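K.L.:
attaching a predicted model along with its sequence, questions to come.
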Amino acid sequence: MTMFVGLDVHKEYHHATVMDEDGEILRRQRFPNSLEEVKSFFSDIDDGKVALEASYFWKPVYDELEEMGFEVKLAHPRKTRVIADEKIKTDLRASEALAQLLRMDWLPETYVPPADIRELRELLRRRVSLVESRTKYKNKIQAELTKRRIDLEGTPWHGPWLSQLEDLEIDSVEDYMAIVRSLNERIDRIEKEVKEKAEEREEVMLIKSITGFSYFSAMTIYASIGEKDRFPGPKELCSYFGVIPSTEQSGGKEKHGGITKEGDNYVRRVLNQCAWSHVNNSDSYITEFFERLKRRKGKPIAITAAARKLVVAIYWMLEREEKFRPGG
């Protein structure tokens, strides 16, 4: 008999509900978040499916359960709550709702990329986190200079400007600079690793062939897509990146609004930055489209539409295994 397990994952403890094929609850349990406790709870479940919600702590639990041989499904948090409220009609606890939705095949799943793509995403996020930290300490240094009315010559954080900064002998600045140097070393190491991994992946190098995309941005888009075959066409990929207009229907009429902004905000921001770089440094058909639309609709709408065209181009480049063609 197949057992259906709903697992509500938290930092310190997990809440679990085991249900049989008829919907009868066989066991409810709260246990500490550790590999030993997870193994102990699942030790007497031979044939089971597990559902857990996509939260901050899902990844290690998901990997542990997969290694133990279970079929694991990751639930989409927002959609799960909507369906639980609409279809189950009871005030079930989270783990119970997950088990019930899994049993009834109503569980709205979210995509779980392969392990190597998950590792890439973690590497890219770590680089982003380190860059944000470095920016924070650079801003602190700038604030110290402003406070002392010190105006250094040259471009900030380059050549002569840095030399003048190091000659100031201000304790607070030296402390912050020590952190900046340390972060620089770690960021450089990660960027070197990203470049090496990018050059090993044909898909990343295809994306990088578009003017405006660096190793890092191309890898970010690639890692976000994961397995391209999960998208039937370019429209679905644009929807995934949240760069399609929202649509409202009323009285038989359709009204289009701003973009849906579905998906990862950070990845969409990277895509937008690449779109700006592309239209400023390329004479492609996308740039021509941007310039035409900019005159009618303004820059913000035009750049979003250009980003959408870039996503369509990326889809067909990956589908056909071709580099970007500026002429379309």
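P.N.:
Alright, I've got the coordinates. Residues are numbered from 1 along each chain as shown.

K.L.:
can we go C-alpha only for contacts and neighbour counts from here?
P.N.:
Noted.

K.L.:
if you count neighbours, what's buried in stretch 188-200?
P.N.:
Counting neighbours by 16 or more other CA atoms under 10 Å, one finds that the buried residues in stretch 188-200 are Ile190, Glu191, Val194, Ala198.

K.L.:
against Leu123, how distant is the first one?
P.N.:
As judged by CA to CA, to the nearest Å, Ile190 and Leu123 stand 7 Å apart.

K.L.:
got it, and the third one?
P.N.:
From Val194 across to Leu123, the span is 8 Å (CA to CA).

K.L.:
dropping in the other structure now:
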Amino acid sequence: MKYSGIDLHSNNSVVSVTDEADRVVAEKRLPNDLPKILAFLSPWRVELAGVVVESTYNWYWLVDGLQAAGFTVHLANTTAIKKYDGLKHSGDETDARYLAQLLRLGILPTGTILPPEQRAMRDLARKRMQLVRSRTSHILAVENITGRQQGTRLSCNQIRRLTTDAIGQMPLPADVALAIQANVAVITTLSTQIDVLEKRLQQIVKPRAEYALLNTVPGIGQTLATTILLETGPIERFARAANFASYARCVDSQHTSNGKKKGEGNTRNGNKYLAWAFIEAANLALRYCAEAKQFYERKKVRTNSIVATKALAHKLARACFHILKEHKPFDVTRCFS
């Protein structure tokens, strides 16, 4: 049996093939060209137990191409892999061999490889979030300019309704007005594109029963339900609610020994988009759900507002897991009992 590890970079990859004794059978640095990588691996296609690819920013093309060619592919969870710090030498070749060795030993931490169409939908939602953040930065820029020039800031809604004529009538120096016009032009363009993406996302998620069920959770509306649904993927990949809450970064990361805290682990291990979604949901639930508010206040008395908000986010994450797993609407008694 043979094992392969690929250390993937932006423009090249180191491909290593090892045997059951971790001896290198073949190894080569290749350009990021799928036919060349497939040609290099083809002599061991039948013997290969699997090919391990690092979960880098650019893995889509390689994993999809290898799977289409009939290879068994594993996506390595790089945040969960730590090499021995005492190594005298480490490089791309040793990294590729190490991935193959972890696969042989059966201890390779892996990530889920979603089908291309599901990844495309999820990435579209992420693109919307990127545009919204960009629009917010331009809105804040206009608020700051008007605050400096006039002593009072325009509201977000006022800024989004600004026109060239309205800016021209404001008592501002010509160059300052030009700066605001530039910001407003970008805001208008971004708003148009955000509307386009939101309409497409609604076409994708609205027919799904899980989307309607998520909307029954306090604090979760159209945008958050879309984010949670697409970022979660198949709920079956999480064995328990605790696993899902951990993936959503709603669980503390800490190292303990003899009952004492000795440090923290990788606090960023998980999905940052789900972490954002559940914190947003917790803040909104505080406004509209009496039971959520009561839970928050009980936690706040014993801890502080930040910990209490995260505890509420954890509750909502577990509730969403059960909703997606059992296909039942939100149960406020079960959540906050």
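P.N.:
Done, it's in. Just so it is clear, the model here is predicted, and its values are computed rather than measured.

K.L.:
could I get the buried residues of stretch 188-200 of structure 1 as a markdown table with secondary structure and distance to Leu145 of structure 1?
P.N.:
Below are the buried residues of stretch 188-200 of structure 1 laid out as a markdown table (DSSP: H, G, I helix; E, B strand; the rest coil; distance: CA to CA, whole Å):
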| residue | secondary structure | distance to Leu145 of structure 1 |
| --- | --- | --- |
| Ile190 | helix | 30 |
| Glu191 | helix | 30 |
| Val194 | helix | 34 |
| Ala198 | helix | 39 |
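
K.L.:
relative to Arg118 of structure 1, which of the residues you listed is nearest.
P.N.:
Nearest to Arg118 of structure 1 among the buried residues of stretch 188-200 of structure 1 is Val194, at 13.8 Å by CA to CA.

K.L.:
tell me which residues touch His314 of structure 2, please.
P.N.:
Contacts were defined as CA atoms under 8 Å, 6 or more residues apart in numbering; by that measure His314 of structure 2 touches Ala245, Cys250, Val251, Phe278.

K.L.:
how much space separates the aligned residue in structure 1 for it from Ser129 of structure 1?
P.N.:
Under the alignment (TM-score structural alignment), His314 of structure 2 pairs with Arg308 of structure 1. In this structure, Arg308 of structure 1 and Ser129 of structure 1 are separated by 27 Å, where distance is defined by CA to CA.

K.L.:
ditto for Glu199 of structure 1
P.N.:
Using CA to CA, we find Glu199 of structure 1 at a distance of 23 Å from Ser129 of structure 1.

K.L.:
of the contacts of His314 of structure 2, which stay in contact in structure 1?
P.N.:
Shared with structure 1 under both residues aligned by TM-score structural alignment, their matches' CA atoms under 8 Å, the contacts from these are Ala245, Cys250, Val251.

K.L.:
give the aligned equivalent of the last one in structure 1.
P.N.:
Structural alignment places Val251 of structure 2 opposite Ile244 in structure 1 (criterion: TM-score structural alignment).

K.L.:
my guess is that match meets Thr260, correct?
P.N.:
Yes. The pair Ile244 of structure 1 and Thr260 passes the contact test of CA atoms under 8 Å, sitting 6.2 Å apart.

K.L.:
between those two, which is the more surrounded one?
P.N.:
Each of Ile244 of structure 1 and Thr260 had its neighbours counted (other CA atoms under 10 Å), and the higher figure belongs to Ile244 (23 against 15).

K.L.:
quick check: closest non-adjacent residue to the more buried one.
P.N.:
The spatial neighbour of Ile244 of structure 1 that comes closest, neighbours along the chain excluded (CA to CA, 6 or more residues apart in numbering), is Ile259 at 5.1 Å.

K.L.:
list the buried residues of the strand or helix carrying the match of His314 of structure 2.
P.N.:
Assigned by DSSP states H and E, Arg308 of structure 1 belongs to helix 299-320. By 16+ other CA under 10 Å, the buried positions in helix 299-320 of structure 1 come out as 301-315, 317-318.

K.L.:
report the contact partners of the residue nearest the centre of structure 1.
P.N.:
Residue closest to the mean C-alpha point of structure 1, counted by CA atoms, centre = their mean, is Asp264 at 4.7 Å. Asp264 of structure 1 makes contacts with Phe241, as judged by CA under 8 Å, 6+ apart.
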